[in-house]
Each structure stands twice: as structure tokens, then as C-alpha cells.
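Asks: Need a 3D model of the following:
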Amino acid sequence: MERSKKYLTGLGNQYYRATYKSMGFTSDDLARPVIGIANSWSESVPGHFNLRQVAQRVRDGIYRAGGTPVEFGVIGGCDGMANGHVGMHYILPHRELIANSIESMAQINQFDALVLLGSCDKIVPGMLMAAARLDIPCIVLPGGPMEGGKVFDGRESDQTSSTEAYGMLSAGKITEEEYVSLEDTACPGCGSCSYLGTANTMCSLSEALGMTLPDASLAPATSARRLALAEETGIRIMELVEKEITSRKIITNGSIRNAIKACMAMSGSTNAVMHLIAVAHEAELDIDVLAEFDALSRTTPQIAKMNPSCNYNVIDFFKDGGVMRMMQNLTREHLDYDQMTVTAHTIGENIASHKYLYPDTGRTIRTLDNPFGFTGGVAVLRGNLAANTGITKPGAFDKSLHHFQGEAICFDSEEDAEEAILAGKVRDGHVVVIRYEGPKGGPGMREMYKAMKYLYGRGLSKTTALITDGRFSGTNNGCFVGHISPEASEGGTIALVRDGDRIAIDVEERSLNVLVNDEELAARKAAWKAPAPKFTRGWLSLYCKLAGSGAEGAVMDMKKLENL
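Replies: As a prediction, this is how the structure comes out:
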């Protein structure tokens, strides 16, 4: 029986029907399956600004296919707006709030299914977590990427160009007039960021998982195709209800592996590692996602490339065939084509029937016999600096940096590092160490986006490296390692590094080490004291007590409640 029927039918359930009818619903509406639309529209997130129009077309599709749409709001913060200030502490934690709020609304109202509307960095993962947790029919529908802006520094600009340009301005490489001109031209319209950041990575991986309709992850935000796919999503959710295809029939060990391989093949954001760990956790799967990333990075070729790995944008990738062509080119040799999807067909069936809208240019997607790289674009590093894990993205930086050894220059916060970079204190050969920014110590595992962009702007992206227990934006390039675990606030080795120590990064050997002997590190550890929590009230005071490590997806560990 449909969930909604349990409380919308029968003489004794008049209360619920009367409540719905107070908002204009009819008896006919309430006799249909009730489909929740979780809409994260707001005027503060460009990737979500078009979701009102998208939601209406979803509503049309649901009603056309025999269901009753019931829309509700979901919070969703923009990583870009939070970067470089206290707001970034809230970005990763609010992934949990998104999942919790969707779970709450779905259970309070006993929706028969959900369409989840979101585009951006933590919103899509939070929605996937909720879908996996609830195990009812669900489809994720992003709002689509934005177009690129005017050409700057050899490529179409975006908002990150402004940050790079500020570094250039501080180094005297451009004029103030050139810098200011980007403000009105870098972002020509709404949509998720035009590059392959975490937002477009997770939208793409939702399609690779089978949780988003073919092409619906990356059709442009302002295109007619976006609206047509929205209506089709409304129709398809009704088919999933009829066929009882729930989220956990789609989110499986096999589909998680497909998503990992897709991430490798396109050199997606390093944040995908923790998000897929979290989704698998909510689906109660037994797959070791981190181990799979490590193993599959060595055997999955990189066959897709876009900004920040090259000058082509995500919309160029979409027009070349997008996720569907990339998965077709990976072939059964690398993907499990038998995994179920929200079309009620398998990935293999979707690929066989797919119609491409544009000719294949080969600029952003290649075949297995001519890859951009023979190993994946994301790698897991370990060593005395990262006993559990460190995550890097070799697909986004020059191969000359795959072996890097340099002198540590240490900072205990993101802000201190950024100030030093702009002041010229970071020089060629430095390894910038930014610590106490992990899930617990940050709290919230802030992104070191600005620091990397400032290094790029000052001409240091090929002569320096940066390591952190925090995270990176998907747009970052240069030699970086994030997600270092154990984090500094837990006494990880990154807390013990001192200015002048030598640090060795070796992507091919998958290693990250500080070249200090064990006896000296043990002496430093004995003298180390854990810092006081940065937040002692409000939501973040709870999060920093319960946050798991980056190696475990930074999900809230309820077992820690026993020790509070």
C-alpha cells in the first residue's frame, strides 16, 4: 500500500484530509499518490535560482502521470558565498541538516516518493543521503550549470577568476581596471558554477549512480532542455512508485563503484570521496568506499577533462555527450551496466537507447584507447602525515608536481595562510600547511579555495604545494592534498609539523610524509596539547563533538554521544 493511503483513506482519517483541503487540495488529489518535492530554491544560491521554474515543470509531470505534488522548502548554502569567513564552518555540517530535514518532512507527511531539487556542493550529497536513508522512490534533479563568462587568463571566466585575479592584482600582474571588470562579466547567468567543482561533480555522480535521469545532471540551467527534463522527472517518479523501485534498489555497492569510476574518469572534485562514503553509510552498504577509491584510481583511465583541468567548461562537456557518453566510452570493461536507475531501466539500457543532441567533438571526452591519463584523476595518499588518508587530484595539476618535496610553512588557520600568501611570505619551494581545519577542529572542514587561488594568482601554482586537514573546492588546481586524517585537533601528525620541516608528496607512490624521524615526532606528540573548541554554543558546538573523520565521510558519529 502507498504510504499516504494509510492516513488519507478511511472514515477515521478525516482530520488529515481536512488539513490538506484547507490548502485547496481536492478529494481527487488526495486519492492519488502524494509526491513530495524537496525544493532548495533561494535567492542566495545561483545554482538554485531557477528551481521555482524547474519545480513547476516537475509538478506538471507528476500531475500529468496521476500523482499529487506537494512542495516544501529545504535550506541550501552556497560554498562560494561562505568561502574565506566564518560561514564556511557551517557548509559541510549543513549537509547533515539537509538530510535530516528531508527525512523529517518525508516521515511527517508519509510521502509516497520524493523529487529532490538541488544543484550545489553539499545540497546534492545531503539529498542523496536522505534518499538512501528513507528508501522510498526518489529522483534527484539538479538545476543545471551556468554559462561561462568573458574570456580571462585564457579561458571563459567564472567567479573563481575574480579570486585568481585578486592574487594577480596583489602581485602587480594586472591593473585594477582589469580586475574590477570581472565583477559584471564573470557570471552571465544563474546555474551551478560553470567549472567541474563539487557541485557539478556530485550532479554528474548522481547520474552515474542512477539517481538522476540521463542528461538531467548537466543540461544548462537556462535551457529549454532543463525544463523538459524536469517534466520528464515528474512523470518518471510516478513510474518508480508503480514499480516499487526505491532508492536502495538503485544505490548499491555496484552503483557506488560506478560513481567512483565516473569520478576518476572525469577527475572530479576530491569532496566526492567523503560524500560517497556518507551516501553508502546512509544506505547501510558494506562497501569500503575509501579502499575502492584507492584501488580504482590505479585502474580507471581519465577520459574526460574540463575546467579546472583544461579551458573547456561543463557545458562543453554536456554538449560532447556528458555523463552518458563518458559512461558509454568507459564500456562494460569498467562499469557495471546492469545497475538499475530511476528510468526503471539499467545503465546499459539507458546507454543503448540514448540520443545525443550534439555532435561529438572529442574535446572533453575521449575513448579508452586515447585517454587523457591511464589512471584516475583522484588519488588516495598515505604516510606518516596521513595515516588514515589524504586525498589529492592529480588530474587537475601538472605532472611535474606528481613528485614534490619542499619546506613546510605552517598556519593554524585558513585566514593566517591567506594573509601570508598575499603578503608574499610564501615562496617557491614551500609546502603550505594549513591545519586545525578538519571536521572536528575547524569545525566543518573548511575549503582552502582562496589560498590555492591566491597561490595561482601570484604565479606559485607550479612551484609550491599545499596540504591540509580541511578540504578543497573542485575548482582548485595545483599540487594539493586535503582530507588529511587523523586531523590536527585529534593529534594527527599534521599538528606536529614545524616550519622548515621537509615534506614529500609522491602521487605515483601514493605517499605523503614529513621527513622527520619517529623519535622526534614522538617527542613533539608528547608536548602537544589539544586546542579548545572554537564553538561552545549553537549548532556547531554539537557538530564538532560528533563529527567523524574525513576518512569516514565526516558524518556525525552518534556513538560519540555516549562520551558526552
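Asks: Only C-alpha atoms from now on, for both contacts and neighbour counts.
Replies: Will do.
Asks: Okay, and residue 258 sits in which element?
Replies: helix 253-266 (DSSP states H and E).
Asks: What lies in contact with that helix?
Replies: The set of residues external to helix 253-266 that reach it, using CA atoms under 8 Å, 6 or more residues apart in numbering, is 201, 205-206, 208-210, 269, 272, 276, 280, 285-287, 289, 292-293, 296-297, 300-306, 326-327, 334-336, 339, 375-378.
Asks: show me where this protein has strands.
Replies: 34-39, 68-73, 113-117, 138-141, 151-152, 155-156, 379-383, 386-392, 403-411, 430-434, 465-468, 479-485, 502-506, 511-514 (DSSP state E).
Asks: Second chain to compare with the first, below:
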Amino acid sequence: MLSDRTKAGFERAPHRSLMRATGMTDEDIERPFIAICNSFNEVIPGHVHLHEVAKLIKEEVRKAGGTPVEFNLPGVCDGIAMAHKGMKFSLPSRELIADSVETMLSAHAFDAMICIPNCDKIVPGMIMGALRCNVPTIFSSGGPMAAGRLADGTVLDLNSVFEAVARYKAGKISGGELREIECAACPGAGSCSGMFTANSMNCLTEVIGLSLPGNGSLLATSEERKEFWKETARRAVEMAKAEGPRPRDLVTQDAIDNAFAIDMAMGGSSNTVLHTLAIAHEAGVPYDMNRINEISRRTPNICKVAPSSRFHMEDVQRAGGISAIIHEISKVPGALHMECRTVSGKTLAELTDGCEILDPTVIHPLDQAYSPDGGLAVLFGNLAAEGSIVKKAGVHPDMMAHKGPAVIFESQEEACEGILAGKVKAGDVVVIRNEGPKGGPGMQEMLAPTSYIMGQGLGAKVALITDGRFSGATHGACIGHISPEAAEGGLIGLLRNGDIIEYSIPERRLEAHLSEEEIAERRKNWKPVHKEIDSSWLRRYQRLAGNASSGAVLK
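Replies: Alright, predicted model coming up:
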């Protein structure tokens, strides 16, 4: 066993002595050690119940013949960190989590690991750390939150509250109505109920082979979820005894292709691109943005979930879950590598055989696809020489192509003030720059400005481009991850108010109507925007972070 290096032989008597101090018995020490990597905290609603989840999982590990050893990791709630400087720490926390997993698995010795994440950066951070150490690992998230509901039956989620703020500011709803929405939108534990980043990443762990079916869609509060956690615990002990499969056996180029294909099919968050590229990097798998576009062009978008529709994760589960989406997309020749292995011990084909769509209004059959290509698209052009990302599934049909004058903001905060003050008009292209990994620093998510645009009724009339990124709850003509970013000297940093910006999502193109001569002239006088950074961690992150086209991994 891998754990023998810390507990076997007379030389390890001191080590065993310390283990006994934690309460371990002879029997505990002899069994496989199963790391329980838990992201429980009382800040994030998706994580607030994970201490109880860990108790259940640990009990089942013991029943299966293993010794569970729990450790905890930090986590940031993006919804609470949103729209203030706390959001700058969100993406960097992914690197802290990856480093923490690597530290714990390297400093100690475990025979397998169960990861219990639930939100945004926590999922990819744990995957990245697991790939570095390559100990048999299985993921078991806390599960999605149920959708909220008003007394009249109106279905809500977190995004509903952000948009309600803009409607209140515009005088469209009262303070009492805003409070009613605030109190009803998030009814309890779980990751926010739409196909936002957390749920998108939890779904993709199923596809990439690191979790059992249901990880992304079984509600946090359901009885089925409890059985899922128990099954995960039993499987982890089996993997420990068999010494595999290991993360690097599963996270191959074909598996990453599968993840992007299902991401396209289900209309996942644009942040999945950032995180999956980082995962590919840790797996040692070469991957670029052009390959993502190739997958998008051949993969139909057959599912739209909030914020792109009225449906939520509970509806996806009712309709057959991610397994039904995989099964349907597998009918497209060449769309998926169904022979890929998973932590279950079965291939993707074996795991999803017979998983038919149970509600075609939620998951459409291929002949009723929303579009013949995927829900995400990578745009290139002089404004995005290394690529940019748009959640095509959330864009109004009238905004699939657009040309308009730039209205420039140097930060998210400035953009929020300007949008709420009425500085943005129909036809404009809002430009938010200096919000990339280096420029932010930290590439904070920007749900507030996009929600304010929606709340003012401009969602089908205004585009937004940025070197920053958006929440998975964002919808509309919002193009993010522009690379190179302004802080690197990218063209987005040279734009001026009134410059004409044009994009075409079908053509995968994003351009500024500027001549090469004009660009060269502006570049002569360009200087990066200097921001005072009062955090030593963010200063280090700024020096080391790559841009979004490489997954914003640290160099």
C-alpha cells in the first residue's frame, strides 16, 4: 500500500505513535488510508453541509474496510465575494487549493483520496492537485441547490437577485419586491441552482471520468445524494486496494475532448474553459483554443439551463442527468471517445448505456437541438489574437453579430457605476479592461455589470467585452477572457471611447476597426495601468499568472 511508507516496519514506530495520538488503533493503521479532502466552511452555501457529508462518507469508508483521514481546504463564495475586492482572491484560490492538495498528499501517504468540493475554483483546484500527486482519487461533490420560488410560483436563482437590483434601481420593482426575491432565491444548502460554474465543473467531473454518475445533478438535499456519497466511499476503498485507476490514467486528451464536448452540449459556464485548460496543463496534455472551437462546431447544443433558460439542475436530473446528455451526444459520429475509462471501473460507454432522455423539454433530442454547434465559442481577431470566450447558448439571437461604439471602463467597479448611471445606451459595446489575471489582478468574475445591463432591459441591445471573466450566471452578448489582456499590452488596452468594435459569433471573430498604423501609433504611448495592491499574495499571483488562453496557470 502507498501508506506503508509512513506506517510499515520498525523504523516507523515513531510515525505510528503519532497516529495513535489521533485515536487510531492497530486495526486502523493496518487498513488502507483514505484521504477525505473536504472543503467545508460556513461561508459558502454550497459547502455549509459538507461536514455532515464527510461524516457519512467516513462512516461508509470504515464499513468498507478503510481508514478515513479528513483534512480541509479554503474556499471562496463568488456570490458573496462579487462586486468588491474580495473577488480578486477567487481565481487565485484555485492555485492555493491545488498547492494544498499537493502538500497534504506529498507530506503524508494515502492509498486513495475522496474529494468533497462543491463550488467554482474548489473543483478544478482539487483536480489539479490530484493530478500532481496521482493517488487514486474520486470526486463526490456536495450537490446543487434547489431552485427558489416566490409565492406565485415564479422560479428563482441567485442571478434573479442580481437582476432584481438593477430593476429596483431603474424603478421597475419596489423595495419590498426586491426583498421578497432576495429571501426566496437561495432556499438552502447546495451549489447555486443553475448551470453556473460550480455545477458546470461538477458535471464535467462525470464526463472526464473522475466521479460516478449523478455528481453534477443530484440535489444536495435529496435521499439519492446520500446513496451517491456512500457509493463513492465504497468505491474509494476498492480503488485503494487495487491501486487505481489513478487521475493521470483517466485525464487524457480524449477525456478532455469529451469534457469540452459535453460542455458544449449542455451550455456550461465560460469559466469551464479556463479551468479545463488548467487541468490539461497539470495532466501534461497539450491543448489549445483552436481545438475547443473544432469540438464546438461538431457538437450540438441540446440543453439550456439557467441563466439561459427557465430550467435548473433539478430539472436536468429529472430529465436523465448528464448521463442522458452523454448518451444522446454519443449518437453524433466522432463527437465523443466513449472508450475512455472512469473511476467506476467502466468505460463511458458502459456507464451511460441505455441512459435515455426522460424529459425532452429539458434535454432535447438531437433532431430538436437548440443549435447544430456548441453552447460555447472561441473568438479570434485583432482584439483577441490568442482567443476569447463567449457563452453562445446565453446570447440573444439578435446579438449573434454586432457592431457598435466602445464605451470604456477601466475596472468592474467603474463599469457598475457607469451602467447604473445610464452611461450605456442601446447599440454600445461596453469594454471592461484591466481585469485579467495580471491586470485585476485575479481576473474577478463580473456578474454585477452584466446583470445590471439585463436589469435595464439592454440585454438584446448591448454587447460587453473584457479581459476579465464572467460568472456562470451571466447571460447575454458577453465576451470574456480576451487574450492577450490589457496588462500584457493587448489591443483591448489601446482602445478609446467611440472606437468601433465588431464581432460575429458564427464566424468566431472579434475585431476593432483600427488600422495597423493607428494601432502602432497608440502602442508607442501605451503604459500599463498601475494599481496599488495591498496583498502580498495578489502581488505574487500577478507576477506569476499566465493569461486566460493558457488557463491562467502560474508560471
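Asks: quick one: TM-score?
Replies: Comparison of the two superposed chains (TM-score structural alignment, normalised by the length of structure 2) gives a TM-score of 0.97, and 552 aligned residues with a CA RMSD of 1.4 Å.
Asks: sorry, back to before: in helices only, show me the contacts of helix 253-266 of structure 1.
Replies: Mapping the contacts of helix 253-266 of structure 1 onto helices (DSSP state H) picks out 201, 205-206, 208-209, 272, 276, 280, 289, 292-293, 296-297, 326-327, 334.
Asks: In structure 1, which residue is most central in space?
Replies: residue 198 (3.6 Å; CA atoms, centre = their mean).
Asks: Tell me who's in contact with that residue.
Replies: 120-121, 268-272, 473-475 are the contacts of residue 198 of structure 1 under CA under 8 Å, 6+ apart.
Asks: ok, now with 6 Å
Replies: Applying CA atoms under 6 Å, 6 or more residues apart in numbering, we find residue 198 of structure 1 in contact with 121, 269, 474.
Asks: Highest neighbour count among the residues you listed?
Replies: Tallying neighbours with other CA atoms under 10 Å puts residue 121 at the head of those, with 32 neighbours.
Asks: what about the closest residue to it other than its chain neighbours, distance to residue 238 of structure 1?
Replies: Nearest residue to residue 121 of structure 1 in three dimensions, chain neighbours excluded: residue 199, at 4.1 Å (CA to CA, 6 or more residues apart in numbering). Counting by CA to CA, to the nearest Å, the gap from residue 199 of structure 1 to residue 238 of structure 1 is 27 Å.
Asks: Pick out whichever of the two has more residues nearby.
Replies: Shown here are residue 199 of structure 1 and residue 238; by other CA under 10 Å, residue 199 has more neighbours (33 against 27).
Asks: That one contacts residue 122, doesn't it?
Replies: No - assessed by CA atoms under 6 Å, residue 199 of structure 1 is found out of contact with residue 122, at 7.6 Å.
Asks: still on that earlier bit, adding distance to residue 519 of structure 1, write the contacts of residue 198 of structure 1 out as a markdown table.
Replies: Converted to a markdown table, the contacts of residue 198 of structure 1 look like this (distance: CA to CA, whole Å):
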| residue | distance to residue 519 of structure 1 |
| --- | --- |
| 121 | 41 |
| 269 | 36 |
| 474 | 37 |
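Asks: any idea how far stretch 509-525 of structure 1 is from the chain center?
Replies: Relative to its parent chain, stretch 509-525 of structure 1 has a centroid offset of 31 Å by CA atoms, centre = their mean, to the nearest Å.
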